[in-house]
Each structure stands twice: as C-alpha cells, then as structure tokens.
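Participant: Please work out how this folds:
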Amino acid sequence: MMYSALGLVMNCKSPIVVVLSGSMEPGIYRGDLLFLSNYEPREYKLGDIAVYQVEDEAAVSIVHRVVQTEVRESDSSFRMLTKGDNNDLDDISLYRGLERLERKHVVGRVRGIIPYVGYVSILFNEYPRVKYTVFGVMALLNIV
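Facilitator: All right, here's what the predicted structure looks like:
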C-alpha cells in the first residue's frame, strides 16, 4: 500500500530500487537503496543519474549516469546515452540494438540514496537459505 502510494506521488512505477552492481562506484555502491521520481515531461540533463529498463518489466533496472543527450529533429523526441561511473565503456551494448535510450525506457531519476540498506534484499535473493532461516526463526518466535 505504502509502495503504491509512493509510486503515485513520485510518478514512478518503481519508486525504490536496490543497486545490484558496483558500476556506479564510488558515488553509489552495491546495496544502496535509491528513491526515484519520473515527472513528465522532464528531459534528462548531462550528469543526471537515470534508472532504465530496455526490455519488459521483468528486465533488471540499470542505474547509470547520463553522458549524452539529443533531441531528434525529425520528431522532436528526446534520446540519451548512459554510462556507469565505474565502467570504461558507455551502455550502447546494453540497449539491445538501439542507438540511444528513449524516454519510454526510463524508470526514473535518482532523488535520494540510503547507503547499504538494500543489502538485505540482495542477501535474501542471492542466498535463499538465509531468507528461509530468518522467516523460520521469526515464525517460531511468533508462536512462542
């Protein structure tokens, strides 16, 4: 309920995401919790940190910095190129055949960070036994 309300307020289908890799270090670390907004028709500027998905909603969200922007003259559409701060190359290889990201690929812009809080989610997803152990202990404590 609270997540949905936050999504409405921030105009973002995923208002909170966990960073899964070290591609944005040293500014943003693996396990950081990010808060996003996606207000239209805001165009992204150089230096903004954008979260995007190239495929469907099942695709992993990627958190990278905008390094190039352009407006196509033919249809006035906004396009951008991104790159991880800790990566040597830009993200063109991640765009699945696209030359640039379009506005429809963007999930949101990073508005805030809580360091390392997302490690709980990473721990539960990468080590399911930990998740089941924690939930089992909580269930036992609830019974007692």
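Participant: contacts, neighbours, all on C-alpha from now
Facilitator: Noted.
Participant: how about the strands in the chain?
Facilitator: Using DSSP state E, the strands of the chain run over residues 16-18, 33-37, 49-52, 62-71, 78-83, 101-102, 106-114.
Participant: and these as TSV, adding distance to residue 132 and mean neighbour count?
Facilitator: Formatted as TSV, the strands of the chain follow (distance: least, Cα to Cα, whole Å; neighbours: other Cα atoms under 10 Å):
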stretch	distance to residue 132	mean neighbour count
strand 16-18	21	21
strand 33-37	23	23
strand 49-52	30	24
strand 62-71	28	20
strand 78-83	36	21
strand 101-102	39	18
strand 106-114	25	19
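Participant: any chance of those in CSV, plus distance to residue 90?
Facilitator: Below are these laid out as CSV (distance: least, Cα to Cα, whole Å):
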stretch, distance to residue 90
strand 16-18, 21
strand 33-37, 22
strand 49-52, 14
strand 62-71, 8
strand 78-83, 4
strand 101-102, 12
strand 106-114, 16
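Participant: Indicate which one of these is closest to residue 135.
Facilitator: strand 16-18 (20.9 Å; Cα to Cα).
Participant: got the contact list for that closest one?
Facilitator: The contact list for strand 16-18, computed with Cα atoms under 8 Å, 6 or more residues apart in numbering, reads 30, 31, 32, 33, 34, 35, 36, 118, 121.
Participant: next one: stretch 108-115
Facilitator: By Cα under 8 Å, 6+ apart, stretch 108-115 touches 12, 14-15, 29, 31-38, 48-52.
Participant: that older thread, quick check: of the contacts of strand 16-18, which lies closest to residue 89?
Facilitator: Out of the contacts of strand 16-18, the member with the shortest distance to residue 89 (by Cα to Cα) is residue 30, at 19.2 Å.
Participant: Please generate a structure for the following sequence too, so the two can be compared:
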Amino acid sequence: MTRGRANARDVATTRSPVRRARDAVVDAIVSLSHGTGRQTALQWLSLALIVASALMVWKSLMLFTQSESPVVVVLSGSMEPGLRRGDLLLLDNSRGPSEIGDVVVFNIRGRDVPIVHRILHVHANSPADVGSRLMLTKGDNNFADDGALYAPGQRWLRQDDVVGRAVVFLPHVGRLTILMNDYPWFKYGLISILGFFVVTGKD
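Facilitator: Alright, predicted model coming up:
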C-alpha cells in the first residue's frame, strides 16, 4: 500500500511541463463549466477591474511626468553600451526644456516608432524661448548624427518633437515587450491565456 502511494507520487512529480500545463487548462475549463452565472460574472468583473487599474496607473504616470508615453523600451543597439536593447526607460517632461547631454525619446514625422538618442547640439534665441529651440541628436553607438533620420527637409528637432527625457532606466525589463513585438502570435497568446485564467480562476 505504501509502495503504491509512493509510485503514484513519483508519477505526479515527474509529469512534463507540457502535461502540467495541459492539465491546468483542463481544470480551468471544468471550473468554468461548473461555475454559476454569478461566479462567472464576478470573474469577468475581476478581469475588467485589472484592465481599468492598469489604465488608471498609465494615465497617472502621463499626468505626473507630462509625457504622452512615460514608459518606453529601447528597441535597438544605437545607444550601447549605456542603454541596451530591452532596457526599460521612465520618461519625464516636466523639468523644463531638454539640454545637451540629455537622453531623450523623440518622434519623427512619418514614423510610428519613437527613437531614443542623446542631444548633441542645441540652438536657441534665448534660454527662455523654448519655441525657438533647435536640437540635433545622435546615438552613442552611431558614427553620424541623426540629421539623415529626420523627416525630409528637417535638419533639427524642436521641443515639441520630444516625448520625454529619460530619468530612470531598468536593464532588461522590457525584453518581454520586444518578444511580443517580434512575434505577434506570442503577444496575443499570452494575453489570451492570462485573461482566461483570470476569468476561470477560483476565489
């Protein structure tokens, strides 16, 4: 009797990760099928609250940093060795105009993905005249400045092109974002699985 129990325990602990994941999905489906209407409604409400909370945090960050996109991920190696692909940046746009040496995230007209580079030169009629400020940027790991990257006919950036100044960076934290961008099926699969387990999870 003892040996039989030990063997059963050994089998349970040696199941492959794929089989354990499959069993978890089956258990979740059974839980969903046996749940009452009230339980299902509460589970969907839990998912909605998670989404709403995430949106509130994002909007609060936008208000606090005065940046339209307060968190970005470095997508290329143009700022190595200081910043590497997959590093997460927290941006701030509330501390006045950007200066030489600042690492900034900026938009280029006609491009969807912002760029993370360092300010190389600044020209302005006066320090107080933010509207007249013209900036030239460059990647730390690039040989040339960004003049060729700007929109046709644009030689300088203006302050309103800047999304924010990088004030905090977290190494490698954004690698999951890169993985989801490179493989859309992974992103949608991960979101679906997380949502599924939130909805079917037991209290």
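Participant: Relative to residue 129 of the first structure, which of the strands of the first structure is closest?
Facilitator: Closest of these to residue 129 of the first structure is strand 16-18, at 20.2 Å (criterion: Cα to Cα).
Participant: Now that closest one on the second structure. Mean distance?
Facilitator: Once fitted to the second structure, strand 16-18 of the first structure is off its aligned match by 0.6 Å on average (mean Cα distance after the TM-score superposition for the first structure).
Participant: just the helices in the first structure please.
Facilitator: According to DSSP state H, the first structure carries its helices in the segments 2-10, 119-126, 128-143.
Participant: Would you check the span in the second structure matched by the second one?
Facilitator: Translated: helix 119-126 of the first structure. Mapped onto the second structure using TM-score structural alignment, helix 119-126 of the first structure covers residues 175-182.
Participant: Next up, the contacts around the most centrally placed residue in the first structure.
Facilitator: Taking Cα atoms, centre = their mean, the centroid of the first structure lies closest to residue 51, which sits 4.0 Å from it. By Cα under 8 Å, 6+ apart, the contact list for residue 51 of the first structure reads 61, 62, 63, 64, 106, 107, 108, 109, 110.
Participant: at 6 Å what do you get?
Facilitator: Applying Cα atoms under 6 Å, 6 or more residues apart in numbering to residue 51 of the first structure gives the contacts 62, 63, 107, 108.
Participant: which of these are also in contact in the second structure?
Facilitator: Checking those against the second structure (both residues aligned by TM-score structural alignment, their matches' Cα atoms under 6 Å), the contacts still present are 62, 63, 107, 108.
Participant: thinking again about what came up before, got the helices of the first structure as TSV, with distance to residue 73 of the first structure and mean neighbour count columns?
Facilitator: Listed next are the helices of the first structure as TSV, based on distance: least, Cα to Cα, whole Å; neighbours: other Cα under 10 Å:
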stretch	distance to residue 73 of the first structure	mean neighbour count
helix 2-10	30	14
helix 119-126	42	14
helix 128-143	50	11
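Participant: Would you format those helices as a markdown table with distance to residue 72 of the first structure included?
Facilitator: Below are these laid out as a markdown table (distance: least, Cα to Cα, whole Å):
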| stretch | distance to residue 72 of the first structure |
| --- | --- |
| helix 2-10 | 27 |
| helix 119-126 | 39 |
| helix 128-143 | 46 |
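Participant: So for residue 44 of the first structure, which of these sits nearest?
Facilitator: Closest to residue 44 of the first structure of the helices of the first structure is helix 2-10 (Cα to Cα; 15.9 Å).
Participant: Output the contacting helices and strands for the closest one.
Facilitator: Helix 2-10 of the first structure is packed against no helix or strand, with contacts defined by 3 or more Cα pairs under 6 Å, 6 or more residues apart in numbering; DSSP states H and E.
Participant: Show me what counts as buried in stretch 51-58 of the second structure.
Facilitator: Buried residues in stretch 51-58 of the second structure, counting neighbours by 16 or more other Cα atoms under 10 Å, are found at residue 58.
Participant: Then stretch 38-45 of the first structure?
Facilitator: Within stretch 38-45 of the first structure, the residues that count as buried by 16+ other Cα under 10 Å are 38, 44.
Participant: Pull the residues that contact it.
Facilitator: For stretch 38-45 of the first structure, the external contacting residues (Cα under 6 Å, 6+ apart) are 11, 12, 108.
Participant: which among these gets closest to residue 21 of the first structure?
Facilitator: Comparing those against residue 21 of the first structure with Cα to Cα places residue 108 closest, at 17.9 Å.
Participant: Mind telling me what that closest one corresponds to in the second structure?
Facilitator: Counting by TM-score structural alignment, residue 108 of the first structure lines up with residue 164 in the second structure.
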